[in-house]
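Trainee: Provided below for reference: sequence and predicted model.
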Amino acid sequence: MKTQVAIIGAGPSGLLLGQLLHNAGISNVILERQTPDYVLGRIRAGVLEQGMVELLRKAGVHQRMDREGLVHTGVELAVRGRRVHIDLHGLTGGKTVMIYGQTEVTRDLMQAREAAGALTVYGAANVEPQGMKSDAPWLTYEKDGELQRLDCDYIAGCDGFHGIARQAIPAEVLQTFERVYPFGWLGILADTPPVNEELVYASHERGFALCSMRSATRTRYYVQVDADEKVENWSDQRFWDELKSRLPADLAERMVTGPSIEKSIAPLRSFVVEPMQYGRMFLVGDAAHIVPPTGAKGLNLAASDVSTLFDILLKVYREGRTDLLEQYSPICLRRVWKAERFSWWMTSMLHRFPDADPFSQRIQQTELDYFVDSQAGRQTIAENYVGLPYEKVQ
């Protein structure tokens, strides 16, 4: 089998890239190790930057998002009991974010790909990229116990942090940057109305908390816990009690609680590899970088990678601009590191660090106070939260 672009991974980044390429007449095949139901079962982010919303519209998969998604013009920070509104729309010249779950994005993209008749091979085991440094790379994989080969012009590694794409690159070629944080997020999903019309990020002496949502009737809440905490130690009642203790009194009083649909603990880390390209294979999204979820950047960074790679491949196939291929990694990394900085800053400012001395605690409080009490500070938060512009491929 032969195609122009082989994509490893049928998560949202692989599916989005595939849809954009298909619409542009560039053939592509997606290889996915798991089943469609498994992919849809992943509970992930739900805040879409303006740039990702526009990219989904460009791909033609926006209809349900525009109908069911919640446009948010602001976000709240709760700092030691007081609530501060960050006017995203007013501080960024009209930009907003969209609340629409990653599961729903993935479902829309799967349906669009099926309707287009584009090929996704689910249950593709032991995928191995080959010949990445040549002009004719290929992949081998096993399907139903038989070894298969997929020839292509380019490979997009959209298979996540634990995927094969990055592992297939010689270790000495990559430089790794990483920070592991000494805490995690205990999160629950519940069919309860949101406690607030906007997301609330709370900094409290007991630790960080986040009030998020997936829809007008489904909520996603988080509390900071120790890195070695076990989810089975947390009953629903214990979670709700702890969450309320970290919120301003007026929010805690009106919170509607209920049984959890899903409960899990996510560790927090910052991770980047450079470069994001090896020959004719390109790393996309979590395969190349991880951000702590505090800045709502993980899925959105993957989307900006997709946008850059699509724009480059479009010019390669339509204009013969193969000189642009080497620009993928530098363009992506400029935006990646800015998002890493913002996510690190949000994490550093809003969480309680177990080893922080009294001086460091006062500096943390003062830093946060400065940003929320300053017009320039709030504008900095807003422009990063809605998403920095995508760099044009020229």
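Mentor: All right, it came through fine.
Trainee: rest of the way, CA atoms for contacts and neighbours
Mentor: OK.
Trainee: give me the element Arg335 is part of.
Mentor: Per DSSP states H and E, Arg335 falls inside helix 328-350.
Trainee: helices or strands next to that helix in the packing?
Mentor: Judged by 3 or more CA pairs under 8 Å, 6 or more residues apart in numbering; DSSP states H and E, the packing partners of helix 328-350 are strand 200-203, strand 260-274, helix 298-319, helix 358-373.
Trainee: okay, one more to line up with it:
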Amino acid sequence: MTVRESGDLDVSAIRTDFPVLEREFDGTPLVYLDNAATTQTPQRVIDAISEYYEHYNANVHRGLHHLSQEASVAYEAAHDRMAEFVGASGREELVFTGNTTESENLVAYAWGLNELGPGDEVVLTEMEHHASLVTWQQIAKRTGATVRYIRVTDDGHLDIDHAKELIGPETAMVSVVHVSNTLGTINPVADLAEMAHAEDALIFVDGAQAVPNRPVDVAAIDADFYAFSGHKMAGPTGIGCLYGKQAILEDMEPFNYGGDMITKVTFDDATWNELPWKFEAGTPKIAQGIALAEAADYLEEIGMDRIARHENELAQYAIDRLGEFDDIEIYGPPAGEERGGLVSFNLESVHAHDLSSILNDYAVAIRAGDHCTQPLHDKLGVAATARASFYLYNTREEIDVLIEAIDDARELFG
């Protein structure tokens, strides 16, 4: 496959960093367009994991021997790196979790169960991922709080006038996705943070689809909490990050209890370790955290602004190509608007799951289903959508292959 370059991004060179992109199925090259679910991993990140297990595999913060000291230094440096990557003031504001979902649950349980009660309101959006929607829904049931939802307009944006109506004196928490994993919409999270803070409410931003592909500055957003996952940003699975303002994290009770998150334990009570270790009970995600910092280095060397432009260009090209056909419905903001690097669509009279299965025969990997946004799909009036999502190593040629495979699926289903 001949690769045309995209702007100032050397896609040909980038693709050589990812071993899995060399795979073929029955002689057909892989076209991986499921990056909103999980991105692929560059060799240097894989090497960082191997380096840890081969040379200094040991537990952190618990040993005086060489291996433990080396692991501890690398693990703590990884916190510093990820804090820097998103604009946090230091490692005290950056907790390693399992993923964005665990970060949501950490805040919901450690903050929500203690702070919410009858009369309090949690404001979400109709485009929230289940990680946010279900979590706050269940916490509200336990505390007597009420969940309210900012409407999504027909063109895939948040209804900001409705947001201004909902965010009021009773609001305690606003939880909003930065970039929709179904619509590709980039939400005005800084504006929503300003609305929340004007009512003495906090804001939690789900950045799972934002941090991997665009510059994020949590201080500029003025987010109280911000969460993202490693496996969506060229890092390993099993690792995520929760940013929280230091003063808020210090006031919160731990989510998990056990080793390393304590300072002193007696038969009657315990006191907690300093941040961020207070929220990292037990043996932490050492190899994953070290490798995630390597992924951050890799992405930043390429340039987050360049990655954002590349993804937007691919999304616009995909919308243009899909828009050539009257029997394809595209969801989310229209062509010409900046959006995250994904496009959800449906082919008339063909279920998204059937379409995905046919595309797999052409070695084209997309996602089909409700993308953990069932209420949003209900609002759209569809049970499922097909979603093609792009990353820094994808090309226009791969989108052309997608379109050709859709053409064949159209013929197959008549």
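Mentor: Structure received. None of these values were measured; they are calculated from a predicted model.
Trainee: quick one: TM-score?
Mentor: TM-score of the superposed chains, computed with TM-score structural alignment, normalised by the length of structure 1, equals 0.25; 180 aligned residues with a CA RMSD of 7.6 Å.
Trainee: before we move on, the earlier item: quick check: which of the helices and strands packed on helix 328-350 of structure 1 is nearest to Val105 of structure 1?
Mentor: Among those, helix 298-319 comes nearest to Val105 of structure 1, with 10.4 Å by CA to CA.
Trainee: tell me the most buried of the helices and strands packed on helix 328-350 of structure 1?
Mentor: strand 200-203 (a mean of 24; mean count of other CA atoms under 10 Å).
Trainee: helix or strand right after it?
Mentor: Downstream of strand 200-203 of structure 1 (by DSSP H and E), the next one is strand 209-213.
Trainee: neighbours around Phe104 of structure 1, how many?
Mentor: Residue 104 of structure 1: Glu, not Phe. When neighbours are defined as other CA atoms under 10 Å, Glu104 of structure 1 has 18 of them.
Trainee: helix or strand for it, which one?
Mentor: helix 102-116.
Trainee: which elements pack onto that helix?
Mentor: So helix 102-116 of structure 1, by 3+ CA pairs under 8 Å, 6+ apart, packs with helix 12-23, helix 36-40.
Trainee: please repeat the previous calculation with a cut-off of 10 Å.
Mentor: Contacts defined by 3 or more CA pairs under 10 Å, 6 or more residues apart in numbering; DSSP states H and E place helix 102-116 of structure 1 against helix 12-23, helix 36-40, strand 47-48, helix 50-58, helix 63-68, strand 119-122.
Trainee: so which of these is nearest Val306 of structure 1?
Mentor: Of all these, helix 12-23 comes closest under CA to CA, at 5.7 Å.
Trainee: buried residues, that closest one. List them.
Mentor: Applying a neighbour-count criterion of 16 or more other CA atoms under 10 Å, the buried positions in helix 12-23 of structure 1 are 12-22.
Trainee: would a markdown table of those with distance to Ile331 of structure 1 be doable?
Mentor: Below are these laid out as a markdown table (distance: CA to CA, whole Å):
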| residue | distance to Ile331 of structure 1 |
| --- | --- |
| Pro12 | 21 |
| Ser13 | 17 |
| Gly14 | 19 |
| Leu15 | 21 |
| Leu16 | 19 |
| Leu17 | 17 |
| Gly18 | 20 |
| Gln19 | 22 |
| Leu20 | 19 |
| Leu21 | 19 |
| His22 | 23 |
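Trainee: which among those residues gets closest to Asp236 of structure 1?
Mentor: After measuring those against Asp236 of structure 1 - CA to CA - the closest member comes out as Pro12, at 30.3 Å.
Trainee: burial count for the nearest residue in space to that closest one that is not next to it in sequence?
Mentor: Spatially, and ignoring its direct neighbours in sequence, Pro12 of structure 1 is nearest to Thr106 (5.1 Å; CA to CA, 6 or more residues apart in numbering). Using other CA under 10 Å, Thr106 of structure 1 is surrounded by 22 other residues.
Trainee: am I right that Thr106 of structure 1 is in contact with Leu16?
Mentor: Yes: applying CA atoms under 10 Å, one finds Thr106 of structure 1 in contact with Leu16, separated by 8.5 Å.
Trainee: tell me which of the helices and strands packed on helix 102-116 of structure 1 lies nearest to Leu368 of structure 1.
Mentor: Of all these, it is strand 47-48 that lies closest to Leu368 of structure 1, at 22.3 Å by CA to CA.
Trainee: circling back: what residues sit buried inside the helix holding Arg335 of structure 1?
Mentor: Those would be 328-329, 331-333, 335-336, 339-344, 346-347, 349-350, for helix 328-350 of structure 1 by 16+ other CA under 10 Å.
Trainee: hang on, the earlier thing: between the buried residues of helix 12-23 of structure 1, which sits nearest Ile290 of structure 1?
Mentor: Using CA to CA, Ser13 comes nearest to Ile290 of structure 1 of the buried residues of helix 12-23 of structure 1, at 13.9 Å.
Trainee: do you have the helices of the stretch 251-400 of structure 2 handy? List them.
Mentor: Taking DSSP state H, counting those that start in this stretch, the helices of the stretch 251-400 of structure 2 run over residues 286-302, 304-322, 352-361, 374-380, 396-412.
Trainee: nearest to Arg44 of structure 2, out of the ones you listed?
Mentor: Per CA to CA, nearest to Arg44 of structure 2 of the helices of the stretch 251-400 of structure 2: helix 286-302, 7.5 Å.
Trainee: against which helices or strands is the closest one packed?
Mentor: helix 43-55, helix 66-85, strand 94-97, strand 240-244, helix 304-322.
Trainee: orientation of it relative to helix 304-322 in degrees?
Mentor: 80 degrees (axes from the mean of the first three to the mean of the last three CA atoms, to 10 degrees).
Trainee: do I have it right that Glu84 of structure 2 meets Ala219?
Mentor: No: the criterion here is CA under 10 Å, and Glu84 of structure 2 misses it with Ala219 at 11.0 Å.
Trainee: let me see the contact set for Phe239 of structure 1.
Mentor: Residues counted as contacts of Phe239 of structure 1 (CA atoms under 10 Å, 6 or more residues apart in numbering) are 186-188, 221-223, 233, 245, 257, 260, 263.
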